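Student: A predicted structure for the sequence below; I have some questions about it.
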Amino acid sequence: MADVRTYNVVVLGIGFLLIFTAFTTCGNIEQTVVKSLNNTTFIGSGYHSLGIIYGVFSFCNLLAPTIVAIIGPRFTMFLSGILYSGYIAVFIIPSTWSFYLTSVLTGIGAAMLWTAQGNFLVENSDVSTINRNTGLFWALLQCSMLFGNLYVYFDWKGKTDISDKDRKIIFTALLVISVLGTVSFLFLRKAREMEEALSEEECQSLLSTPLMYQQRASSAVRETKTDLKTTLEIFKTKTILLLSFCMAYSGLELSFYSGVYGTCIGATTHFGVAAKSLIGISGIVLGAGEIIGGGLFGLVLKNSRFRRTSVVFLGMVVHFLAFYLIFLNIPDDAPVILNTSSQHTSYLTPSVSIALLCSFLLGLGDSCFNTQLYSILGQVYAEESAPAFAIFKFIQSIFAAVAFFYGGYILLTWQLLVMVILGFIGTLCFFMVERMQNVSADTQEY
């Protein structure tokens, strides 16, 4: 049983690694690519597209648990991968209408994908393995930051504009990678206990397949209201209300490191012709921070002396240090969408070393917050994992959407200030939830 579960977690991580090698690289470079398009009819914005994705993502999360319950997490993730692949394909022959249409579809797919992922991860974990599996999955997922961005670094080195040929080559490669990740979900296996429980039903289904689907559809209709009611009930619990501040912060910093910061580096004129290729190397270093954090904290948490609160506190400190260095190192108007290059003067002479150090710190801090949110939700809501993770992604993505929409219009200083305030509040609220869980555990012992 343990072997099947471990196999599933690894294959799950590999599938996400491939899909998000494509999607994360796409998000990191798309605003730069859009600016370089030699197409007068294309008026899309990479920031707006990502904002649409996360906005649709947030609201579809409320319905995603029902979809997962009807068709199962494995097939849900396969369908979602197809939608992600469609978004990547648009950049090969870009048009405004298809760009924004696939943004909406990808938002729907993202809600299904992440809700199914959370549900499947918890199904293949228990109290003793949830931290290990979360860390393993997170480390594999964040390897997606390496490969696409490595290609961007070498291929875009010395280029100030991205040609149509360069764009088609990289997005065709990303499309193939995304499709491979989608297909990998078909290789996920059922745990033996589930197979044994379903064996009798599967035998009967061979004789009465139409009846089986009719019963499943009828059951799905009855369960839809129940799933929505469960989600709303969990939403109102004290634990989720407190954790929502930490979830919201994870959404703001997600939009910053995945779209805004790379654009800032590419727009910093002091970096010269190397600026565009630095977007790729920044993504690689950021991914290294994510991988180290995910792998490390999945193992460290086996030691009871190193609690979840310690990891979250470390994440807050690391992020605040990164924000301060970015404030000093990057020109204030670097993220502004109407600028083709940065004009303001930074407090320090922009340094590539400091910029890349900040990328690493952003990745490390992000892994601190996300691995611990996954861990605590998996523990507290082990029996209601799909609704709990849907709520997490709802809150995270709606704040990411808001941040993407204002990211191209608000100066860097104000964006950093908002993240510092919400990050501090979110960390305090996480501490309160962890204390509540410890008190509850101590009470149950007696």
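Tutor: Now that the structure is in, tell me what you want to look at. Numbering: from 1, shown residues only.

Student: can we go C-alpha only for contacts and neighbour counts from here?
Tutor: OK.

Student: helices of the stretch 1-150 of the chain, residue ranges please.
Tutor: With helices called from DSSP state H, counting those that start in this stretch, the stretch 1-150 of the chain shows them at 2-36, 46-60, 64-71, 73-90, 96-123, 130-142, 144-155.

Student: buried residues in the shortest one, which are they?
Tutor: When you say that, I think you mean helix 64-71. Judged by neighbour count (16 or more other C-alpha atoms under 10 Å), helix 64-71 contains these buried residues: 64, 65, 66, 67, 68, 69, 70.

Student: for the longest one, same thing?
Tutor: Judged by neighbour count using 16+ other C-alpha under 10 Å, the buried positions of helix 2-36 are 5-36.

Student: now the buried residues of helix 64-71 as TSV including distance to residue 304?
Tutor: Listed next are the buried residues of helix 64-71 as TSV, based on distance: C-alpha to C-alpha, whole Å:
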residue	distance to residue 304
64	35
65	33
66	36
67	37
68	34
69	35
70	38
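
Student: from what I can see residue 162 touches residue 38, true?
Tutor: No - taking contacts as C-alpha atoms under 8 Å, residue 162 lies outside contact range of residue 38: 9.5 Å.

Student: relative to residue 211, how far out is residue 185?
Tutor: As judged by C-alpha to C-alpha, to the nearest Å, residue 185 and residue 211 stand 27 Å apart.

Student: looking at the two, which is more packed in?
Tutor: residue 185 (24 against 12; other C-alpha atoms under 10 Å).

Student: now that one: how far from residue 154?
Tutor: 31 Å.

Student: please apply the same query to residue 141.
Tutor: 22 Å.

Student: who's more crowded, those two?
Tutor: Legend: neighbour count by other C-alpha under 10 Å for residue 141 and residue 154, higher for residue 141 (24 against 13).

Student: ok, second structure coming up, stack it against the first:
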Amino acid sequence: MGPEGKRLLNIVILGFGFMFMFTAFQTCGNIEQTVIKSFNNTDFHGSGYTSMAIIYGVFSASNLIAPSVVTVIGPQLSMFFSGLLYSGYIAMFIYPYTWSFYTASVLVGIGAAVLWTAQGNVLAINSTDNTIGRNSGIFWALLQFSLFFGNLYIYCAWHGHDHITDKDRQTVFISLTVISLVGCFLFFLIRKPDPEAALPEEVTESLLQAESTESAASSSHQSIGSQALDAFIKACKMFVTKEMLLLSICIGYTGLELTFYSGVYGTCIGAMTGFGHDAKSLIGISGICIGIGEILGGGVFGMMNKCSRFGRNPVVLLGLITHYIAFYLIFLNISSDAPLAPEEGTDLQAYISPSVAVALLCSFLLGLGDSCFNTQLLSIIGFTFRDNSAPAFAVFKFIQSIMAALAFFYSNYLLLHWQLLILVVFGFLGSITFFLAEWTAESQRRETDYDSIG
């Protein structure tokens, strides 16, 4: 297998590892608020929204130190140990206690920052200018298969259940824990790309950074400390660059809509008594539809990025239009009190009779629009900040996760129509600033091409 084949195989293994891990974790996030409402233990006083707010809040803060961790122990071990923390959070639901619930939330927040920083590093050092779009699309599509498999399992396990029993919960979460652990061990199959291959200068620099990461583990404590500090300073400096400031609003929007499709919307569907006795199992079907949209978008738009003459802007514009259609239909179809309804659900209606078909169409549109934004953000950050990919992806996740934490916090209090209004405003502003960042990146690319011709 040639050098390019090895790098592509690394991306595929990376995608499968994340697919298994997030089959477990995203399914857990999708159902946890509904599961918590069904607990028979009166000593448990946790909230799924609050847990996710803690996860993303700690996640955002931990992103400032994540590049240092990846620098010291390397991306492979970083992803493995972070994955173990994810597995622990899922396993906690087998026998939940309030203290273990919130402690696990803090630990997952730390693990998430390290995991995604290491993922961005692996993606960047296994890609060139010509393959970064393709590789981002492949990774994103494989990752989003997690929504399909996990939620299909939930639908089959809970079909026809009005109430989630302790046995139902334990069976589901034992299975999800095992699936998550499989993903952790897949990361050990990733191999360092061949440094002798003919690569662009920027990728060679990234490979040298990866090599220095390995040597850091065997160097003195003073050297490790200085490397960790250097990675932290780079992340802070990158945060205030013109390119990252332009992208920050769009990144923040992906955090808000991540909260909505991964935690709030499924809870809304499960709370609508107008959907009948299968409302709880419809959470699983909704997750599958989101996954189909994510997979379709990741595959198509990742490939388009490689050959499109128009750059990334048309894909982001399509994502915005897709989300606006979804938000409008949700506003018409789901009652405004659904995010806050008790376990027995809400009998209120919105502006049309509750329609399962419309609800699932909106799930698909949410996933499709999300993939539009995320594939293009992965691509533009991988291109613009290739020389310092670890701190760049750390800043990306810092902004995204702090907005997700904010959204999970206000989801405890705001009615549905106010949450949709926030998404509409941020989506518009984020798209405009992305267009400006893309034009800046495009002018840099033209200058690079001109210099290489000269």
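Tutor: Everything's here; your move. Predicted model, so just to flag it, every value in this text is computed and none were measured.

Student: all helices of the stretch 151-300 of structure 2, in order?
Tutor: 166-186, 201-218, 221-239, 242-259, 265-271, 279-307.

Student: just those helices: most buried one?
Tutor: Mean neighbour count, computed with mean count of other C-alpha atoms under 10 Å, is highest for helix 265-271 among the helices of the stretch 151-300 of structure 2, reaching a mean of 27.

Student: trace that helix over to structure 1 and give me the residue numbers.
Tutor: Aligned using TM-score structural alignment, helix 265-271 of structure 2 spans residues 261-267 in structure 1.

Student: with stretch 166-181 of structure 2 instead?
Tutor: Aligning stretch 166-181 of structure 2 against structure 1 (TM-score structural alignment) gives residues 164-179.

Student: now the matching stretch on structure 2. Mean distance?
Tutor: Here the mean offset of stretch 164-179 of structure 1 against structure 2 after fitting is 0.5 Å, by mean C-alpha distance after the TM-score superposition for structure 1.

Student: centroid-nearest residue for structure 1?
Tutor: Centroid-nearest residue in structure 1: residue 254, 7.3 Å away (criterion: C-alpha atoms, centre = their mean).

Student: show me what contacts the spatially closest residue to that one that is not a sequence neighbour?
Tutor: In space, and not counting its chain neighbours, residue 254 of structure 1 is closest to residue 400: 6.4 Å by C-alpha to C-alpha, 6 or more residues apart in numbering. Applying C-alpha atoms under 8 Å, 6 or more residues apart in numbering, we find residue 400 of structure 1 in contact with 51, 54, 55, 248, 251, 252, 253, 254, 255.

Student: pretty sure the third one contacts residue 107?
Tutor: In this case it means residue 55 of structure 1. Yes - here residue 55 of structure 1 reaches residue 107: they are 7.2 Å apart, a contact under C-alpha under 8 Å.

Student: the two: which is more packed in?
Tutor: Shown here are residue 55 of structure 1 and residue 107; by other C-alpha under 10 Å, residue 107 has more neighbours (28 against 25).

Student: that one -> structure 2?
Tutor: Under the alignment (TM-score structural alignment), residue 107 of structure 1 pairs with residue 109 of structure 2.

Student: just to revisit the earlier point, any figure for the gap between the residue nearest to residue 254 of structure 1 and residue 97 of structure 1?
Tutor: Remark: distance between residue 400 of structure 1 and residue 97 of structure 1 (C-alpha to C-alpha) = 23 Å.

Student: try residue 381 of structure 1
Tutor: To residue 97 of structure 1, residue 381 of structure 1 is 40 Å away according to C-alpha to C-alpha.

Student: likewise residue 315 of structure 1?
Tutor: Distance from residue 315 of structure 1 to residue 97 of structure 1, by C-alpha to C-alpha: 39 Å.

Student: who has more neighbours out of those two?
Tutor: Taking other C-alpha under 10 Å, residue 315 of structure 1 and residue 97 do not tie; residue 315 has more neighbours (25 against 13).

Student: surely the more buried one and residue 365 touch.
Tutor: Yes - here residue 315 of structure 1 lies in contact with residue 365, judged by C-alpha under 8 Å, at a distance of 4.1 Å.

Student: quickly find the element holding the residue in structure 2 that the residue nearest to residue 254 of structure 1 lines up against.
Tutor: With TM-score structural alignment as the matching criterion, the partner of residue 400 of structure 1 in structure 2 is residue 404. Per DSSP states H and E: residue 404 of structure 2 is located in helix 389-410.

Student: next SSE downstream of that helix?
Tutor: Next helix or strand after helix 389-410 of structure 2 toward the C-terminus (DSSP H and E): helix 416-453.

Student: buried ones in that next one?
Tutor: Judged by neighbour count (16+ other C-alpha under 10 Å), helix 416-453 of structure 2 contains these buried residues: 416-417, 419-420, 423-424, 426-428, 430-435, 437-438, 441-442.

Student: what's the mean distance for the match of helix 265-271 of structure 2 versus structure 2?
Tutor: After superposition onto structure 2, stretch 261-267 of structure 1 sits on average 0.2 Å from its aligned residues (mean C-alpha distance after the TM-score superposition for structure 1).

Student: contacting residues for residue 59 of structure 1?
Tutor: Taking C-alpha under 8 Å, 6+ apart, we find residue 59 of structure 1 in contact with 394, 398.

Student: and the aligned partner of it in structure 2, how far is that from residue 369 of structure 2?
Tutor: The alignment partner of residue 59 of structure 1 in structure 2, by TM-score structural alignment, is residue 61. According to C-alpha to C-alpha, residue 61 of structure 2 and residue 369 of structure 2 sit 27 Å apart.

Student: do the same with residue 71 of structure 2
Tutor: 33 Å.

Student: can you tell me the closest non-neighbouring residue to residue 248 of structure 2?
Tutor: Residue 248 of structure 2 sits nearest to residue 399 (C-alpha to C-alpha, 6+ apart), 6.7 Å away.

Student: got a list of what the alignment partner in structure 2 of residue 278 of structure 1 touches?
Tutor: Residue 278 of structure 1 maps onto residue 282 in structure 2, with residues paired by TM-score structural alignment. Residues counted as contacts of residue 282 of structure 2 (C-alpha under 8 Å, 6+ apart) are 155, 269, 270.

Student: just give me the match in structure 1 for residue 50 of structure 2.
Tutor: So, by TM-score structural alignment, residue 50 of structure 2 is matched to residue 48.
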